[in-house]
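>>> With the input below, show me the fold.
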Amino acid sequence: MWKYTENAGRRNCDLSFANLYAWRMLYRTEVAEWGGFLVFRFYADGHLAYLMPVGEGDWCAILQALKEDACRLSHPLLLLGVCEDLMPQVEECMGEDCRVNANRDHADYIYLRESLAALSGKKLQAKRNHVNRFKALYPDYRYEELTDEWVPACLDLTRRWVESRQDEAEKRAVAAESEAIQRALAHREELDLRGGVLLVGEQIAAFTYGAPICRDTFDVCVEKADVEFEGAYTVINKEFVSRLPEQYKYVNREEDLGVEGLRKAKLSYQPEMLLMKYSVWSSCTVKAEIEECGLTPELHLIKWQTRALWSLCFGDTEEFMKLYFTRKYTPERNSCLVRDGRVVAALQRLPYRMMFGGGVV
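Next up, the predicted model:
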């Protein structure tokens, strides 16, 4: 991957190999080379999806190849993580045959490394106060590089962090992240992870690790702290970033996922830029074919989102899914709940005939 990403100038966290590897258990990510490009295929919420390819060559050819691959697997093309500077290529190659959506919740927060390391300036005064407060409260603190010695303590802090969640949906989400952390730390050296731990006495107060995205941008993949130690998050961030090699001008601290508290925290560090990312959807059929089968583009999109939801909930085979959504599904038989342009619940009503009293009911 590195030969594609090193000099590509792409700074989105989706392209961190450490992230792709650690989260593969959830997204079933596959990577391949095609026509001078690196391409990515995975599943997001049950729907087959692709990242925007990385490389040089014929953009129209590679996007058409991805669409054909998706259609072969009975899915429309869903591109995720498309950065704003690549939208012209998408629009030129796909024209009217696509729908585009910007999602603020998945924008990456990118900072200047020097700014995070120094915390200088009036706008970051509160962060300096947090650091000074931590040093006053815990004068025996120290920072150490993340080595095998500290991995068990990091995993124990992660376990306690998972157990502290109350909401069941949140518990499932953090449990998945916990598994990703275990996978990453188990292969720390192979993934070329850099990390650090913050200690108060012999107790671990926080840990973090990350990996490069490209030549000038470093991705902070994980940052966890024991909230009993006031200011631990601020201190581990400053200590870790200040030790990164100077070649990394930028630090990507990833998305906020729409979590209000996380958004407030990330904005408080004064990002240099918000890297907006778009999702692009394109049907396997052209507009004329959609109209011919009696579905508007909106109904066609609902059909495929309902299909993805079905797959997520029930895990049926592709053969069954294709049979049902080709022969049984109709818009009239489907009721759905849509939030922010996405089907989040659906109900299927199918005709059922039976013999009763000598007749068909």
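>>> use CA for all of it now, contacts and neighbours both
Will do.
>>> gap between Lys266 and Leu337?
Distance of Lys266 to Leu337, given as Cα to Cα, to the nearest Å: 32 Å.
>>> The two - which one has more neighbours?
Lys266 (18 against 12; other Cα atoms under 10 Å).
>>> List the residues that contact that one.
Tyr109, Arg253, Asp256 (Cα atoms under 8 Å, 6 or more residues apart in numbering).
>>> Those residues in strands, which ones?
Judged by DSSP state E, the subset of the contacts of Lys266 located in strands is Tyr109.
>>> With distance to Leu146 and neighbour count added, can I get the contacts of Lys266 in JSON lines?
What follows is the contacts of Lys266, written out as JSON lines (distance: Cα to Cα, whole Å; neighbours: other Cα atoms under 10 Å):
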{"residue": "Tyr109", "distance to Leu146": "24", "neighbour count": "24"}
{"residue": "Arg253", "distance to Leu146": "19", "neighbour count": "21"}
{"residue": "Asp256", "distance to Leu146": "25", "neighbour count": "20"}
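>>> any idea which of the contacts of Lys266 is closest to Leu15?
When the contacts of Lys266 are ranked by distance to Leu15 (Cα to Cα), Arg253 comes first, at 13.2 Å.
>>> Return the distance of that closest one relative to Glu202.
28 Å.
>>> Check the contacts of Lys266 against Gly359 and report the nearest one.
Among the contacts of Lys266, Asp256 lies closest to Gly359 (Cα to Cα), at 59.5 Å.
>>> let's see this one next to it:
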Amino acid sequence: MPCVHFLGEVIFMIDFRTPLISDKPWVDALLSHAAELGCEYNFTNLLIWNHAFSQKFALVDGFLAVRLTGTAGCGYLWPVGQGNIKNALLELEADAKERGAPFRLICVAPAHVSELEAYYPGKFQYITDRNGADYIYDINRLADLKGKKLHAKRNHCNRMEADCPDWRYEELTPDSLAECLVVNKEWYRRAAEREGAADEVSMQSEETALTCAFSNYEALGLEGGVLRVYGEVVAFTIADRLNADTYDVHFEKAYSELPGAFSLINRELARSLRERHPELRYLNREEDMGIEGLRKSKESYYPDMMAEKLTAVKVKE
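The predicted model follows:
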């Protein structure tokens, strides 16, 4: 049972707290031990989306423990770090019990199922989260767009370059914040005109995350670019390192009224990152969230792999 403070505040054994930019060094050190492909295992995502998913973390037996609320409900990410992970899992299970909640692990890679079954044989129910699976691409394929499968993407880029001969791709800097926020708002406005009422919650949530990313741009080690036509920003993208050979693309927005803008900003980011970081092999372009148009777009680039994710819920005994 949780102990109760004399002022009525409920105190839990694990002190989960909101991420701060000052946490990046120790969190990154623990994440470096992870073999995870999912975008959840990235400090930037933990920081900038904590308002949307109530993401909080703690150090538990040498492991980074993250508690969050997602579409599957409240739960925990698979702990990452060094030491005895069974002890960390037992502590998270006790924390869930304290809170009167089921012990739920979110965004679990299929590779962890055998490990979880070794500790809790037959105790978990597994649910596939197709909408949350990340699309991962070979960076060279995105940069060069070679082959028959990507012929349409090459054509999109060629058309954009022909229609807008003065286009240019520039490195994104904090000074570009205001212009990128304008693009973000305008993108939602145009989408609402095409498809109906805008999702105000999603727009505000993304704007909050984007503002947080820009406010901590250099401290987070973010990289990205903007696409300009006649000097005006018409597309932008932001990414940073996920692991030793993979970058995670956090944001990408482009005016769809400009045929080829999405394809061009995608290609230019891949080329820019490949030039700066020759060791990179992959770009994680995150999930489609079950949005039909987004899924179609991501599938059209033919991902080299998918970072599949499961929700694991401990059954009542």
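>>> any idea what Tyr43 of structure 1 aligns with in structure 2?
Using TM-score structural alignment, the partner of Tyr43 of structure 1 in structure 2 is Thr69.
>>> Let's verify its match: helix, strand, or coil?
State at Thr69 of structure 2, reduced to three classes by DSSP: H, G, I helix; E, B strand; the rest coil: strand.
>>> quick one: contacts for it?
The neighbourhood of Thr69 of structure 2, defined by Cα under 8 Å, 6+ apart, consists of Phe53, Ser54, Gln55, Gly75.
>>> if we go to 7 Å?
Listed by Cα atoms under 7 Å, 6 or more residues apart in numbering, the contact set of Thr69 of structure 2 reads Phe53, Ser54, Gly75.
>>> With Gln82 of structure 2 instead?
Gly62, Phe63.
>>> Can you give me the distance of the aligned partner of it in structure 1 to Ala184 of structure 1?
The equivalent of Gln82 of structure 2 in structure 1 is Glu56 (alignment by TM-score structural alignment). For Glu56 of structure 1, the distance to Ala184 of structure 1 (Cα to Cα) stands at 30 Å.
>>> swap in Gly57 of structure 1?
32 Å.
>>> Looking at the two, which is more packed in?
Shown here are Gly57 of structure 1 and Ala184; by other Cα under 10 Å, Ala184 has more neighbours (23 against 12).
>>> The more buried one maps to what in structure 2?
Looking across to structure 2 (by TM-score structural alignment), Ala184 of structure 1 lines up with Ala213.
>>> Doesn't that match lie inside a strand?
No - assigned with three-state DSSP, Ala213 of structure 2 falls outside any strand and is helix.
>>> is it true that it touches Leu47?
No - judged on Cα atoms under 7 Å, Ala213 of structure 2 makes no contact with Leu47 at a distance of 8.5 Å.
>>> quick one, longest helix in structure 2?
As assigned by DSSP state H, the longest helix anywhere in structure 2 is helix 177-195.
>>> What residues of that helix count as buried?
Within helix 177-195 of structure 2, the residues scored as buried using 16 or more other Cα atoms under 10 Å are Leu177, Cys180, Leu181, Val183, Asn184, Trp187, Tyr188, Arg189, Ala191.
>>> what does stretch 113-131 of structure 2 give?
Leu116, Phe124, Tyr126, Asp129, Arg130.
>>> Excluding chain neighbours, give the residue nearest to the alignment partner in structure 1 of the second one in space.
Spelled out, that is Phe124 of structure 2. Matched to structure 1 by TM-score structural alignment, Phe124 of structure 2 sits across from Cys98. Closest residue to Cys98 of structure 1 apart from its sequence neighbours, by Cα to Cα, 6 or more residues apart in numbering: Ser282 at 4.4 Å.
>>> got the contact list for the counterpart of that neighbour in structure 2?
Using TM-score structural alignment, the partner of Ser282 of structure 1 in structure 2 is Lys314. Contact partners of Lys314 of structure 2, counting by Cα under 7 Å, 6+ apart, are Pro102, Phe103, Arg104, Lys123, Phe124, Gln125.
>>> Next, the angle helix 151-163 makes with the longest strand along structure 1.
When structure 1 is parsed with DSSP E, its longest strand is strand 203-214. Put simply, strand 203-214 of structure 1 runs at 90 degrees to helix 151-163, going by axes from the mean of the first three to the mean of the last three Cα atoms, to 10 degrees.
>>> what's in contact with strand 203-214 of structure 1?
5-7, 9-11, 13, 15-16, 18, 153-154, 192-199, 218-226, 229, 232-233, 236.
>>> quick check: it aligns to which part of structure 2?
Going by TM-score structural alignment, strand 203-214 of structure 1 lines up with residues 232-243 of structure 2.
>>> Show me the residue at the heart of structure 2, geometrically.
Nearest to the geometric centre of structure 2 sits Cys39, at 4.0 Å (Cα atoms, centre = their mean).
>>> who's in contact with the alignment partner in structure 1 of it?
Using TM-score structural alignment, the partner of Cys39 of structure 2 in structure 1 is Cys13. When contacts are counted by Cα under 7 Å, 6+ apart, Cys13 of structure 1 touches Ile213, Asp219, Asn252, Glu254.
>>> Same check on Leu227 of structure 2?
Trp167, Arg168, Tyr169, Glu170, Val233, Val234, Ala235, Phe236, Ile265.
>>> One more pass at 6 Å, please.
Leu227 of structure 2 makes contacts with Arg168, Tyr169, Val233, Val234, Ala235, as judged by Cα atoms under 6 Å, 6 or more residues apart in numbering.
>>> what do you get for Gly57 of structure 1?
Gly57 of structure 1 neighbours (Cα under 6 Å, 6+ apart): Gly36.
>>> quick one, helices of structure 2?
24-31, 43-48, 50-53, 85-98, 113-119, 139-144, 151-163, 177-195, 200-215, 217-220, 261-276, 292-299.
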